[in-house]
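# only geometry, no sequence info:
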């Protein structure tokens, strides 16, 4: 019984530390928010403020601001198919419990699916590009993004699937890769403002927006 109580107390301490870390993280990033949003995503920002509620816009801004913490690396389809490293249990990357507490950032970027599982779920002909997105500060942690010919994408963080918000990893790719574009309808229509269906044609006709200065291929 004593061991169970000790274990629960340890878990509660970790949860409290994680909550404190996330609060600090967002406060720190919010401080730089106007610079990141206005300098990298000004056109996208104007569009989302026009069609989404302030709450959803704020959530998107968080992802935009965190995107500057990552770097991108393009993978060939062959390299992606041969990539096995993310098949391991991600907890193994952390080691001891003490190391786990000291590296809460790793938990924040857990992969929610494997790259191979993602590739096996789609047609190879529909794939346009495959990218690895890695935090500058934690190179052992990474996500993979697969972009498709129809302009959609999937990230192994699955934030778009689980929360309906485009992730920081894709926003990083939008900045670095001119083939990665944003469109309102990449996100669920439930986030659109209440009067959206009164001008649905306008929404469908909104352009795909990019931020990269690199030449389109």
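Thanks, I have it. None of these values were measured; they are calculated from a predicted model. Numbers count the residues shown, from 1 in each chain.
# switch to C-alpha atoms for all contacts and neighbour counts from now on
Fine.
# over to the closest residue in space to residue 188 that isn't next to it in sequence. Which of the three states is it?
Nearest residue to residue 188, sequence neighbours excluded (Cα to Cα, 6 or more residues apart in numbering): residue 164, at 6.0 Å. Using DSSP: H, G, I helix; E, B strand; the rest coil, the structure places residue 164 in coil.
# I figured residue 164 hits residue 189, correct?
No: using Cα atoms under 8 Å, residue 164 is not in contact with residue 189; the gap is 9.4 Å.
# neighbour count for these two, which is higher?
Neighbour count, other Cα atoms under 10 Å: between residue 164 and residue 189, residue 164 has more, with 16 against 13.
# and that one, how far from residue 186?
Using Cα to Cα, to the nearest Å, we find residue 164 at a distance of 9 Å from residue 186.
# give me the common contacts of these two.
Residues touching both residue 164 and residue 186 (Cα atoms under 8 Å, 6 or more residues apart in numbering): there are none.
# show me how far the biggest helix by length in the chain is from its chain's centre.
If you go by DSSP state H, the chain has its longest helix at helix 2-31. Mean C-alpha position of helix 2-31 versus that of the full chain (Cα atoms, centre = their mean, to the nearest Å) differs by 22 Å.
# what's the first helix or strand after it?
Using DSSP states H and E, the next helix or strand after helix 2-31 towards the C-terminus is helix 33-40.
# for the helix or strand following that next one, packing partners?
Where DSSP H and E defines the elements, the next helix or strand beyond helix 33-40 is helix 42-51. The helices and strands touching helix 42-51, judged by 3 or more Cα pairs under 8 Å, 6 or more residues apart in numbering; DSSP states H and E, number zero.
# quick one: contacts of helix 42-51?
The contact list for helix 42-51 (Cα under 8 Å, 6+ apart) reads 37-38, 57, 182, 184, 192-193, 196, 209.
# what about those residues, which are in helices?
Within these, residues falling in helices by DSSP H are 37-38, 57.
# pull the contacting residues for the residue nearest the centre of the chain.
Closest to where the C-alpha atoms of the chain average out (Cα atoms, centre = their mean) is residue 167, at 2.5 Å. Taking Cα under 8 Å, 6+ apart, we find residue 167 in contact with 60, 63-64, 155, 157, 159-160.
# this is the comparison structure:
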């Protein structure tokens, strides 16, 4: 049904529970699709299958160590902790080896943090909708009752959207004025290209960039910088759900891009806080950040907007934001986005912004991240019919 409705559009990432039949269907129908497991259902299954095998305190300790292991950013460290966990809890060993071990590439952060996920780690939104419908629909309910309930849910969503639209029309002074005041040229392009909901999210990142202090680091001491970031453990829930913690380790970033591609490294610390992130500027005009927003959400983060105002080497381009977030008329225009000129906000007196200066920037790393555009020609034709 999905393939028919999208004219064989390849799904990029799919989240499901650990149902073997579903996993088998995905591997057969969408062999190139990344299949991730819902962490909410993994937790439910831990409670269902191991709570009786382990004592109460032992199960609590096991669950904490499992999620500590699951949140590990470095794959080698994850594997060491995972082996230690299996040895420490022999009573859970059979379940771990049969149910969790073969699927660890689908739920461990170190293996899933290089994919677009829009910040998702579970299917709870769908489960929530199913729960609402299940509560009001019985075995003797009519189809009309089901339609009315679904329509009620849709009406509530529509009402929320209207309220948000009204709020956006109210003149306000404060953070909301930052994009026009400090990122005027970028805000103009963003408003032209992106869907309204995405304009709000992108401008929110611009606003929040002023919460951070930035420090330029010496690329020559990259090893010591990596060493400083070694302690990235997170034990307070799901790593993806915490807005401020590191989502990808510097070691992984550098292993993918190569040391020779690094132009500048910037350290960012939230004002009056201790949370630290790093932004790396690349020689091809691209960049990457340890918050990983560019990969998981496919738009630019607050840390980069801070550096954009500090470094003459930082470049902004509308192509950094994936085309999935563009307006329909922009997509239907079928224009080459990369023909747009990049924007620099921090310019020395000896610099001028011109097209010749930017002809050297290929943005290969960004193009590699986005891969094949999700809104392809087949889907455009379907959308127009």
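The structure has been received and is ready for your questions. What you see is a predicted model, and the numbers here were worked out from it, not measured in a lab.
# give me the TM-score for these two chains.
Overlay of the two chains. TM-score (TM-score structural alignment, normalised by the length of the first structure): 0.74; 182 aligned residues with a Cα RMSD of 2.9 Å.
# that older thread, can you tell me which of the contacts of helix 42-51 of the first structure are buried?
37, 57, 182, 184, 192, 196, 209 (16 or more other Cα atoms under 10 Å).
# quick one: which helix or strand includes residue 246 of the second structure?
Counting by DSSP H and E, residue 246 of the second structure is part of no helix or strand.
# I'd say it and residue 277 touch.
Yes: Residue 246 of the second structure is within contact range of residue 277, at 6.6 Å (criterion: Cα under 8 Å).
# list residues touching both of those two?
Listed as contacting both residue 246 of the second structure and residue 277 by Cα under 8 Å, 6+ apart are 290-291.
# does residue 317 of the second structure touch residue 344 like I think?
No: applying Cα under 8 Å as the test, residue 317 of the second structure and residue 344 come out as separate, 9.2 Å apart.
# the longest strand along the second structure vs the first structure, average offset?
Determined from DSSP state E, the single longest strand within the second structure is strand 262-270. Averaged over the aligned pairs, strand 262-270 of the second structure sits 1.1 Å from the first structure after superposition, using mean Cα distance after the TM-score superposition for the first structure.
# where in the first structure does that strand fall?
Counting by TM-score structural alignment, strand 262-270 of the second structure lines up with residues 127-135 of the first structure.
# ok, stretch 281-301 of the second structure next?
Against the first structure, stretch 281-301 of the second structure falls on residues 147-167 (TM-score structural alignment).
# can you pull the buried residues of that stretch?
Of all the residues in stretch 147-167 of the first structure, those buried under the rule 16+ other Cα under 10 Å are 147-148, 152-160, 164-167.
# which one of those sits closest to residue 11 of the first structure?
Closest approach between these and residue 11 of the first structure, by Cα to Cα: residue 157, at 23.6 Å.
# now that closest one: how far from residue 46 of the first structure?
For residue 157 of the first structure, the distance to residue 46 of the first structure - Cα to Cα - is 26 Å.
# what ranges do the strands span in the stretch 101-250 of the second structure?
Under the criterion DSSP state E, counting those that start in this stretch, the stretch 101-250 of the second structure carries strands at the ranges 212-217.
# check contacts around the nearest residue to residue 158 of the first structure once chain neighbours are set aside.
Residue nearest to residue 158 of the first structure in three dimensions, not counting chain neighbours: residue 112, with 6.2 Å by Cα to Cα, 6+ apart. By Cα under 8 Å, 6+ apart, the contact set of residue 112 of the first structure is 156-158.
# can you put those in a markdown table and add distance to residue 3 of the first structure and secondary structure?
A markdown table is the format used below for the contacts of residue 112 of the first structure (distance: Cα to Cα, whole Å; DSSP: H, G, I helix; E, B strand; the rest coil):
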| residue | distance to residue 3 of the first structure | secondary structure |
| --- | --- | --- |
| 156 | 36 | coil |
| 157 | 34 | coil |
| 158 | 35 | coil |
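# overlap between the residues you listed and the second structure?
Retained in the second structure: 156-158, out of the contacts of residue 112 of the first structure (criterion both residues aligned by TM-score structural alignment, their matches' Cα atoms under 8 Å).
# what does stretch 187-200 of the second structure correspond to over in the first structure?
Against the first structure, stretch 187-200 of the second structure falls on residues 45-58 (TM-score structural alignment).
# residues in contact with residue 317 of the second structure?
340-343.
# and the aligned partner of it in the first structure, how far from residue 202 of the first structure?
Alignment note (TM-score structural alignment): residue 317 of the second structure maps to residue 183 of the first structure. Distance from residue 183 of the first structure to residue 202 of the first structure, counting by Cα to Cα: 12 Å.
# got it, and residue 157 of the first structure?
Remark: distance between residue 157 of the first structure and residue 202 of the first structure (Cα to Cα) = 31 Å.
# how about residue 252 of the second structure, what's its match in the first structure?
Under TM-score structural alignment, residue 252 of the second structure pairs with residue 117 in the first structure.
# and that match, helix, strand or coil?
Secondary structure state of residue 117 of the first structure, per three-state DSSP, is helix.
# what span of the first structure lines up against the longest helix seen in the second structure?
In the second structure, assigned by DSSP H, the helix with the most residues is helix 143-168. Matched against the first structure by TM-score structural alignment, helix 143-168 of the second structure finds no partner residues.
# buried ones in the helix or strand harbouring residue 68 of the second structure?
Per DSSP H and E: residue 68 of the second structure is located in helix 56-70. Of the residues in helix 56-70 of the second structure, 59, 62-63, 65-70 count as buried by neighbour count, 16+ other Cα under 10 Å.
# can you check stretch 8-27 of the first structure too?
Buried residues in stretch 8-27 of the first structure, counted by 16+ other Cα under 10 Å: 14, 18.
# do stretch 201-217 of the first structure as well
So, applying 16+ other Cα under 10 Å, buried residues of stretch 201-217 of the first structure: 203, 209-212.
# now swap in stretch 53-63 of the first structure and tell me
Quick answer for stretch 53-63 of the first structure (16+ other Cα under 10 Å): 56-57, 60-63.
# on that earlier part again, for the contacts of residue 167 of the first structure, could you give me JSON lines that also reports distance to residue 18 of the first structure?
Formatted as JSON lines, those follow (distance: Cα to Cα, whole Å):
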{"residue": "60", "distance to residue 18 of the first structure": "21"}
{"residue": "63", "distance to residue 18 of the first structure": "18"}
{"residue": "64", "distance to residue 18 of the first structure": "21"}
{"residue": "155", "distance to residue 18 of the first structure": "23"}
{"residue": "157", "distance to residue 18 of the first structure": "18"}
{"residue": "159", "distance to residue 18 of the first structure": "19"}
{"residue": "160", "distance to residue 18 of the first structure": "22"}
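# quick one: which of these is nearest to residue 2 of the first structure?
Closest approach to residue 2 of the first structure among these (Cα to Cα): residue 157, at 36.9 Å.
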